[in-house]
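Engineer: coordinates only, sequence not included:
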């Protein structure tokens, strides 16, 4: 019998069909993402349905887009709500885009700082290193600026 036709699937089979790990299933359950509509039978712990597999695929795709657990939960609820307003979905996505832009700006600032530190480091056999000084809060970058002046 084909596994996709079984009413109840083991965690391993559900994970395989959804393209996730068993650990993700366990995390999704503990965070309340897997049984948002209350349809999971408590009498069959460890058994999963095709609906669960679809939710797991949704969660996996949400993770791929970098959505938080809260955002994923909100999107799952909207996905399961036939009376949802697409504006609610769009609002979540636009907020996520703003967060991504903020994180990108932070990463770019970090990259620029590291590039400046790398430029200050002689990279030779000497033991003094502005990168190590900066990481140990010995103001390596400030030392470098003074040295460059």
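Structural biologist: Here it is on my side, so go on. Note that the coordinates shown come from a computational prediction; the quantities given were computed from them, not determined experimentally.
Engineer: can we go C-alpha only for contacts and neighbour counts from here?
Structural biologist: Will do.
Engineer: So which residues of the chain form helices?
Structural biologist: For the chain, applying DSSP state H gives helices covering 11-18, 22-30, 50-64, 69-80, 86-120, 130-135, 140-148.
Engineer: want to throw the ones you listed into CSV with mean neighbour count?
Structural biologist: Formatted as CSV, those follow (neighbours: other Cα atoms under 10 Å):
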stretch, mean neighbour count
helix 11-18, 19
helix 22-30, 15
helix 50-64, 18
helix 69-80, 17
helix 86-120, 13
helix 130-135, 17
helix 140-148, 15
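Engineer: try this one side by side with the last:
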């Protein structure tokens, strides 16, 4: 495989041209030197772009991806370091899943209490959102309103 233009490199790596430019600005890849009037991207650079994209797909941030790239380039690095980073990412994902499950439960509670009809003045979902100081997931949707007949 020979060097490619940015458009060819982007297509081969499965990203857009602007993604490559973004990676250059962020310091994830070096901007190639102009050769014959335009920049060319080596097969190794295209492989690096694919690596970055795949790391993003599985949830690594750009900073974390930079750390993985540094480990990858360090001949003294150990696979255990990469594994530790991946395990840390799994813990973060588990935390996000827990939070999303809490959000889902809160939404299910307010939706279940909603009669699904009537004017907005009787909307228990909007009322629950207005009563937010009690914290997420706490809804008094089934309680009678003060001063307003149901």
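Structural biologist: Arrived safely, thanks for sending. Since this is a predicted model, take the numbers as computed values, not measurements.
Engineer: TM-score of the superposition?
Structural biologist: The TM-score (TM-score structural alignment, normalised by the length of structure 1) is 0.81; 137 aligned residues with a Cα RMSD of 2.2 Å.
Engineer: about what we covered before: now tabulate the helices of structure 1 in a markdown table and tack on distance to residue 41 of structure 1.
Structural biologist: As requested, these are exported to a markdown table (distance: least, Cα to Cα, whole Å):
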| stretch | distance to residue 41 of structure 1 |
| --- | --- |
| helix 11-18 | 14 |
| helix 22-30 | 13 |
| helix 50-64 | 11 |
| helix 69-80 | 18 |
| helix 86-120 | 28 |
| helix 130-135 | 52 |
| helix 140-148 | 59 |
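Engineer: residue contacts, the most centrally placed residue in structure 2?
Structural biologist: Nearest to the mean C-alpha position of structure 2, counting by Cα atoms, centre = their mean, stands residue 59 at 6.2 Å. Shown in contact with residue 59 of structure 2 (Cα atoms under 8 Å, 6 or more residues apart in numbering): residue 89.
Engineer: Which position in structure 1 pairs with it?
Structural biologist: Using TM-score structural alignment, the equivalent of residue 59 of structure 2 in structure 1 is residue 66.
Engineer: What distance do you get for whichever residue in structure 2 pairs up with residue 106 of structure 1 to residue 105 of structure 2?
Structural biologist: Using TM-score structural alignment, the partner of residue 106 of structure 1 in structure 2 is residue 99. Distance of residue 99 of structure 2 to residue 105 of structure 2, computed by Cα to Cα, to the nearest Å: 10 Å.
Engineer: Would you mind measuring from the residue nearest to the centre of structure 2 to residue 100 of structure 2?
Structural biologist: For residue 59 of structure 2, the distance to residue 100 of structure 2 - Cα to Cα - is 16 Å.
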